[in-house]
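K.L.:
Attaching a predicted model along with its sequence, questions to come.
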Amino acid sequence: MSAPLPTAQQLEERALAYLQRRETPAWTEADQAELDAWIDASTAHRVTWLRMQQGWQRVDRLASLRSPQLRQPVRAAWRFGTRRQVALAASLCLAVLGGLLLVQQGIGPFDQRYRTDVGGHQTVPLKDGSRVELNTDTRLRAAVTEQAREVWLEQGEAYFDIAKDPHKPFIVHAGERRIVVLGTRFSVRRDGPRVEVAVAEGKVRVETPRAAKPIPPAIATGGDVVIAEAESVLVAAASPQRVDSELAWRHGLLVFDKVTLADAAREFNRYNRKQIVVVDTLAGDTRISGSFDAANVEAFSRLLERAYGLRIADHGERIAISN
């Protein structure tokens, strides 16, 4: 039986222990070789090291600018504390300094925020040459620097075309999930705790770093779809056609293959302020297939009336559909 994967906290404590030892005169070339080997052992190690190193550099820089006294308790824990104490001191100091940044600037110094309204669609370039397309009603924060490349999908759906950089993995945080890539094209959709990843090209790794029990990362390649919810992560070896359907929103389309009208209505409602209300279960269970203009809910309802004989009642802000 293989050993359990280390948790995110264990990785952070290990990185902080190396940072602590490196500050002392006893640090040797052998210690540096050990650190280099640990960093190269996995992408998770490299990402943790870059994040913690950047955090400590920011602590020093901001603390010296704002209050020299703020750095003293952190340095004391750095030199004399246990790993857990060091981690706690780092968390507290970063929280304090992070709060100062939020008050003064609204977001971190390297962060950029993007959002779309209901029915909106926006393509944004990132500093590393990557591109992100935001779907309807989406909020995303990006921090792309010389040290790391990370984005946080706070709500909605986005398509990523990632520039390759073997030294800096690109990380997408979506709820409890973390998607790690080097260079590829894929989409991430977040519906509360549910995360869906569709890979158009390349390879991605979907991790659950803060799960109550270790969950092995899911590896997906072009044509695969990953669905993650609660403690479950499913990798479906999908056809390129299914991924194309998943990404049809990039062209303003919704593509359905024998989905229920209830599910189709929920998809249309993501793109339109005029909402579809399915009145009864019999109508909701009707199976729908085809390609539809995501922004034209009236045309969709007329097709339902003609093809299935369903009753359509337009009430201005909503369309009621019944059998």
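P.N.:
Good, I have the coordinates.
K.L.:
Please count neighbours and contacts with C-alpha atoms only from this point.
P.N.:
Noted.
K.L.:
Apart from its neighbours in sequence, what residue is nearest D117?
P.N.:
Closest residue to D117 apart from its sequence neighbours, by Cα to Cα, 6 or more residues apart in numbering: D137 at 4.6 Å.
K.L.:
and the gap between the one you found and R302?
P.N.:
As defined by Cα to Cα, to the nearest Å, D137 lies at a distance of 25 Å from R302.
K.L.:
Identify the residues contacting A283.
P.N.:
261-262, 310, 321-323 (Cα atoms under 8 Å, 6 or more residues apart in numbering).
K.L.:
pretty sure S187 is touching E201, no?
P.N.:
No - at 10.4 Å, S187 and E201 do not qualify as touching, with contact defined as Cα atoms under 8 Å.
K.L.:
So which of these two has more stuff around it?
P.N.:
Between S187 and E201, counted using other Cα atoms under 10 Å, S187 has the larger neighbour count: 21 against 17.
K.L.:
Just the element for that one, please.
P.N.:
If you go by DSSP states H and E, S187 is part of strand 185-191.
K.L.:
Second structure follows, compare the two:
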Amino acid sequence: MTFTHSRSKTPPVSRADREAARWVADQEGGALDAEGEARLEAWLKNPSNAQAFARAQGLWRDMGEAVSLSAPSYTAPAVPPRRHRRDYARDAVRTRRWAPMAATGMAAALALAFMGLDIPTRIQADAITRPGEQRTLTLDDGSIIQLNTDSAVAVAYEPGRRTVRLLRGEAAFTVAPNTQRPFAVEAGGGSTTALGTRFVVRRRGPLTQVSVTEHAVRAASRPGSVVVGENQTSTYRPHQAPTAPTPSPLGVDAWTDGWLVFEDQPLSQVVEEIARYSSSPINVVGRSVRARRVSGAFRIDQPDLTVARLEQTLGVRTTRLIGGVVLIHD
């Protein structure tokens, strides 16, 4: 089994990307007042700024788990002893002071992400896909991995065990049976062990979703495990047991055949999914527009045509900014 690795020089961080990192950190941290929001709106009128802001929002979502895990916690007793009340007040102040520092750290991390320094993933990965790219890998034992857009895996085969780590993104696994060498996919603080043939694992921030299309798997995290049967889905988070299996969403593996399938989903979620396969950011503007319901099947490799279909069927409009940013609005 041979994997090829691509190497490229690290691009410089643009001024727009640095400013976008700060704007997103301030907005998500609640540091923007009405005047600040007005300044942000004015800044976003520049197409390059709008594109950088869209990238920063996506990176912020991906990095949210790291911030929540590293943030200091503060829990005071309901009625602390009198002699310690001043200490609790001091600790509360320290906790409040941490918030702007967290935003600063996130802004710096965003800037590093713009530089393409996803160092841990690149060091560990045996195979990576770019946004919009998909790859099919055949392993030594005949098992097949279908790697979806913007995803990465690392393969570790040993005499008594076959392990694949899903470092980010989504992959479908068709497993060659071998009872002497269990096949497991590690992701998001848990693992999925094949009890049959085919299943899909997807990481979305701290959430890992396991969907079975043939036979069954055992999904496990530190607190417990559950058997997920055919056409069922379970999810787990770090240090949380997998949920009880429920019927899988429609078209959960349609992407392996080049399609995205939606049934009565809000436009905001539909566009978020479509944007994973687009080279240009796509955003929905307006609460009522974001809430409109969508059903249908769309080709993965035709995001522009998909946006045009949404425009026709939902009666929305699209605006394409210089730099490629697509806005869907009333």
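P.N.:
Noted; the coordinates are in hand. None of the values given here were measured: they were computed from a predicted structure.
K.L.:
ok, back up a step: which one of D137 and R302 of structure 1 has more residues nearby?
P.N.:
Under the criterion of other Cα under 10 Å, the comparison of D137 of structure 1 against R302 puts D137 first, with 18 against 15.
K.L.:
Could you double-check that L261 of structure 1 sits in contact with D285?
P.N.:
Yes - with contact defined as Cα under 8 Å, L261 of structure 1 reaches D285; the gap is 6.1 Å.
K.L.:
which part of structure 1 lines up with whichever helix in structure 2 runs longest?
P.N.:
With residue count as the measure and DSSP state H as the assignment, structure 2 has helix 85-114 as its longest helix. Under TM-score structural alignment, there is no match for helix 85-114 of structure 2 anywhere in structure 1.
K.L.:
which strands and helices sit next to that helix?
P.N.:
Other helices and strands packing on helix 85-114 of structure 2, by 3 or more Cα pairs under 8 Å, 6 or more residues apart in numbering; DSSP states H and E, are helix 15-28, helix 47-70.
K.L.:
mind giving me CSV with those helices and columns for distance to S280 of structure 2 and mean neighbour count?
P.N.:
Shown next, in CSV, are those (distance: least, Cα to Cα, whole Å; neighbours: other Cα atoms under 10 Å):
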stretch, distance to S280 of structure 2, mean neighbour count
helix 15-28, 15, 21
helix 47-70, 8, 17
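K.L.:
what do we get in structure 2 for A262 of structure 1?
P.N.:
Match for A262 of structure 1 (TM-score structural alignment): S268.
K.L.:
okay, the angle between the helix or strand where that match lies and helix 47-70?
P.N.:
Assessed by DSSP H and E, S268 of structure 2 sits inside helix 267-275. Computed by axes from the mean of the first three to the mean of the last three Cα atoms, to 10 degrees, the angle separating helix 267-275 of structure 2 from helix 47-70 equals 100 degrees.
K.L.:
so what secondary structure elements neighbour the strand holding S187 of structure 1?
P.N.:
Where contact means 3+ Cα pairs under 8 Å, 6+ apart, strand 185-191 of structure 1 is packed against strand 149-161, strand 194-201.
K.L.:
Now that strand: buried residues?
P.N.:
Neighbour counts over strand 185-191 of structure 1 (16 or more other Cα atoms under 10 Å) mark 185-190 as buried.
K.L.:
And the strands in the stretch 101-250 of structure 1?
P.N.:
Using DSSP state E, counting those that start in this stretch, the strands of the stretch 101-250 of structure 1 run over 111-115, 122-125, 131-134, 139-144, 149-161, 170-174, 177-181, 185-191, 194-201, 203-207, 218-221, 224-229, 232-237.
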